[in-house]
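Visitor: predicted model and sequence follow; I will ask about them next.
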Amino acid sequence: MPPPAPAPAAVRIVGRGRAGGALAGALTAVGWDVEVVPGRDATTADGVDLVVLAVPDDAVAEVAAAVGPGSAVVAHLSGSRGLDVLGPHARPASIHPLVALPTAALGAERLRAGAWFAVAGDAIAGRVVRALGGRAVEVPDEHRAAYHAAACIASNHLVALLGQVERVAAPIGVPLEAYLDLARATVDNVAALGPAAALTGPAARGDTATLDRHRAALDPAERAAYEALVHEARRLAGRV
């Protein structure tokens, strides 16, 4: 049987953006006592178990410095920042959901759907993850930037890539939807086989004639991105 959920705690979330709203909704749904402080209004680390700074990465240090002292853990949701930005507080933590949060409502659902979280610092970070039914991975300060870069590649860069698919296909009358099942199946293949074994296509098999036809067909504005990813595909296939 799975371990019992940790006892609910009292949480104060500073910030009403998508991340803060998503976490507030998710923790409220599992029975935690959640208070949301609008914007970056001044607050203290008293009267709750955990204060979460749900503010942009570059604002974490400033907001942390403005939080009055107290016994609560003070945590941030930043993927790229370490614990050092919470320097004024004796019990720092970080809890970064490895989840796309396009809206607070959808984000709250995703945070409770077995999501991965990068955690560091005080043990309450892991307690939050367990309460949400998630999976935690410890990422120390010196690896936070690389961890977050990989997250951006997996999510933001994938969206940008599909934007290129849409641009290339639209003039020939093929909708983006026609390619999405291909993309989903490819991600499933990576999950089942790993990236190298899942790779198919002309770059993987060394079909330079087909690659040349692609180059000739592409708008010049699309070629740089195409060439960069052909190189990465050849690298993954061991052809570079």
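Guide: Alright, I've got the coordinates. Predicted, not measured: the structure shown is a model, and the values here were computed from it.
Visitor: for the rest of this, base every contact and every neighbour count on C-alpha atoms.
Guide: OK.
Visitor: residue contacts, the residue most central in space within the chain?
Guide: The C-alpha lying nearest the average C-alpha coordinate of the chain belongs to residue 98 (CA atoms, centre = their mean; 3.4 Å). Contact criterion CA atoms under 8 Å, 6 or more residues apart in numbering gives 115, 116, 117, 118, 151 as the residues in contact with residue 98.
Visitor: go with 10 Å
Guide: For residue 98, the set of contacting residues under the criterion of CA atoms under 10 Å, 6 or more residues apart in numbering consists of 79, 111, 115, 116, 117, 118, 135, 136, 148, 151, 152, 155.
Visitor: so can I have TSV of these showing secondary structure and distance to residue 127?
Guide: Output for the contacts of residue 98, formatted as TSV (DSSP: H, G, I helix; E, B strand; the rest coil; distance: CA to CA, whole Å):
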residue	secondary structure	distance to residue 127
79	coil	18
111	helix	14
115	coil	14
116	strand	13
117	strand	11
118	strand	13
135	strand	11
136	strand	10
148	helix	22
151	helix	23
152	helix	26
155	helix	26
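Visitor: may I see the PyMOL selection of the buried members of those residues?
Guide: The buried residues among those can be selected in PyMOL (16 or more other CA atoms under 10 Å) with this line:
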select buried, resi 79+111+115+116+117+118+135+136+148+151+152
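Visitor: the strand or helix carrying residue 74 - contacts with which helices or strands?
Guide: Here residue 74 is covered by strand 73-76, with elements defined by DSSP states H and E. In terms of contact count using 3 or more CA pairs under 10 Å, 6 or more residues apart in numbering; DSSP states H and E, strand 73-76 is assigned the packing partners strand 10-14, strand 50-53, helix 60-66, strand 92-97, strand 116-121, helix 124-131.
Visitor: put this next to the previous one:
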Amino acid sequence: MKPDVAIIGPGRVGQTLGRLLFQAGYPVVAVSGLREESARAAVAFIGSGQVLPAIPAAESAELILVTTPDRAIPYVEAALVYSRLRPGAVVAHTSGLLSSRVLEYVRNGPGHPAIASAHPLQSFARPEEAVERLAGVTWALEGDERALAVLEQVVLDLGGRPVRISTDGKPLYHAAASVASNFLVALLGAAVRLGESAGLPREEVVPALLPLVQGTLANVARLGPVEALTGPIARGDVSTVAAHLGAIRASLPDLEPLYLAMGRETLSVARRKASFPHEAAPELERLLGRG
């Protein structure tokens, strides 16, 4: 029998998970938020539950999901410490950065619930779109064994891939996600600036680059980062790298540190390719600096 669920935090993540859980047969019995109108909107989107303050919401469920921003989790914890949770309850938050340790006081409170963190490795721009994109997503789980057993089944029921990580590894896990998602956007922003400076019409730069980016991602998925790497550094083309740097210094000098930093990391990956001409490495190191 699937546990009753309470959602504390009626934002994008709470709405998305609430609807998907309800669709998967989990009774979503309560939603709690600082603003009643936000909680009511979440209940309407989810299709189930009643609006309650945090403590009654938590006391009404067996699985309590804290889907607030990170800065609000300690306040939720402070409230739940005084709640009388059901025997066998599980309390989990969905932060990508914070570990289950932020819920330790809850675990030591009445009922001694099991605690965990469960982070879906996906962006949640709009709940209407996120509910369509969560299937197949990896979830990073850590915490108490009893909580992990429950959450692994939840993730499987939502069509996800549960992966256990270490509690101490959460910051590095979150850094990996930020590099893959946020930094990719920043890199594409730099690429757009370079394209515009080269004379490409502004409205054409992104459409021109996207097929290249999508093809690269497909190659990474198929081959892994090392074998997917192509380009001048991977083939030891010193003159092309020098030409890039000369053009960037002349037109967009503020992007030179980015090119150098990414060039050094690219060289680090390229050295692991069987096809890399290692005799070119010293000159590439000279051009790119050693960091």
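Guide: Structure received. Nothing here was measured: the structure is a model prediction, and the numbers come from that model.
Visitor: hang on, the earlier thing: map the residue nearest to the centre of structure 1 across to structure 2 for me.
Guide: Taking TM-score structural alignment as the alignment basis, one finds that residue 98 of structure 1 is matched in structure 2 by residue 121.
Visitor: how about the helices of structure 1, start to end?
Guide: Ranges of helices in structure 1, per DSSP state H, are 18-29, 60-66, 104-111, 124-131, 144-152, 158-169, 177-193, 195-198, 202-205, 208-217, 220-236.
Visitor: by how many degrees do the first one and strand 10-14 diverge?
Guide: Translated: helix 18-29 of structure 1. Put simply, helix 18-29 of structure 1 runs at 160 degrees to strand 10-14, going by axes from the mean of the first three to the mean of the last three CA atoms, to 10 degrees.
Visitor: quick check: buried residues in helix 18-29 of structure 1?
Guide: Buried residues in helix 18-29 of structure 1, counted by 16+ other CA under 10 Å: 18, 19, 20, 21, 22, 23, 24, 25, 26, 27, 28.
Visitor: and the third one, by the same measure?
Guide: Within helix 104-111 of structure 1, the residues scored as buried using 16+ other CA under 10 Å are 104, 105, 107, 108, 109, 110, 111.
Visitor: for the second one, same thing?
Guide: Of the residues in helix 60-66 of structure 1, those buried under the neighbour-count criterion (16+ other CA under 10 Å) are 60, 61, 63, 64.
Visitor: now do the last one
Guide: Within helix 220-236 of structure 1, the residues that count as buried by 16+ other CA under 10 Å are 226, 230, 232, 233, 234, 236.
Visitor: which position in structure 2 aligns with residue 184 of structure 1?
Guide: Structural alignment (TM-score structural alignment) places residue 184 of structure 1 against residue 214 in structure 2.
Visitor: any idea how far residue 225 of structure 2 is from its match?
Guide: Residue 214 of structure 2 sits at a distance of 14 Å from residue 225 of structure 2 (criterion: CA to CA, to the nearest Å).
Visitor: and what of residue 150 of structure 2?
Guide: As judged by CA to CA, residue 150 of structure 2 and residue 225 of structure 2 stand 34 Å apart.
Visitor: you'd agree residue 29 of structure 2 is in a strand?
Guide: Yes: assignment of residue 29 of structure 2 by DSSP: H, G, I helix; E, B strand; the rest coil places it within a strand.
Visitor: neighbours around it, how many?
Guide: Using other CA atoms under 10 Å, residue 29 of structure 2 is surrounded by 22 other residues.
Visitor: which residues sit in contact with it?
Guide: 4-7, 18, 22, 43, 48-52, 57-58, 60-62.
Visitor: save the buried residues of helix 18-29 of structure 1 as JSON lines, and put in distance to residue 190 of structure 1 too.
Guide: Formatted as JSON lines, the entries for the buried residues of helix 18-29 of structure 1 read as follows, by distance: CA to CA, whole Å:
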{"residue": "18", "distance to residue 190 of structure 1": "29"}
{"residue": "19", "distance to residue 190 of structure 1": "28"}
{"residue": "20", "distance to residue 190 of structure 1": "31"}
{"residue": "21", "distance to residue 190 of structure 1": "32"}
{"residue": "22", "distance to residue 190 of structure 1": "28"}
{"residue": "23", "distance to residue 190 of structure 1": "29"}
{"residue": "24", "distance to residue 190 of structure 1": "33"}
{"residue": "25", "distance to residue 190 of structure 1": "32"}
{"residue": "26", "distance to residue 190 of structure 1": "29"}
{"residue": "27", "distance to residue 190 of structure 1": "32"}
{"residue": "28", "distance to residue 190 of structure 1": "35"}
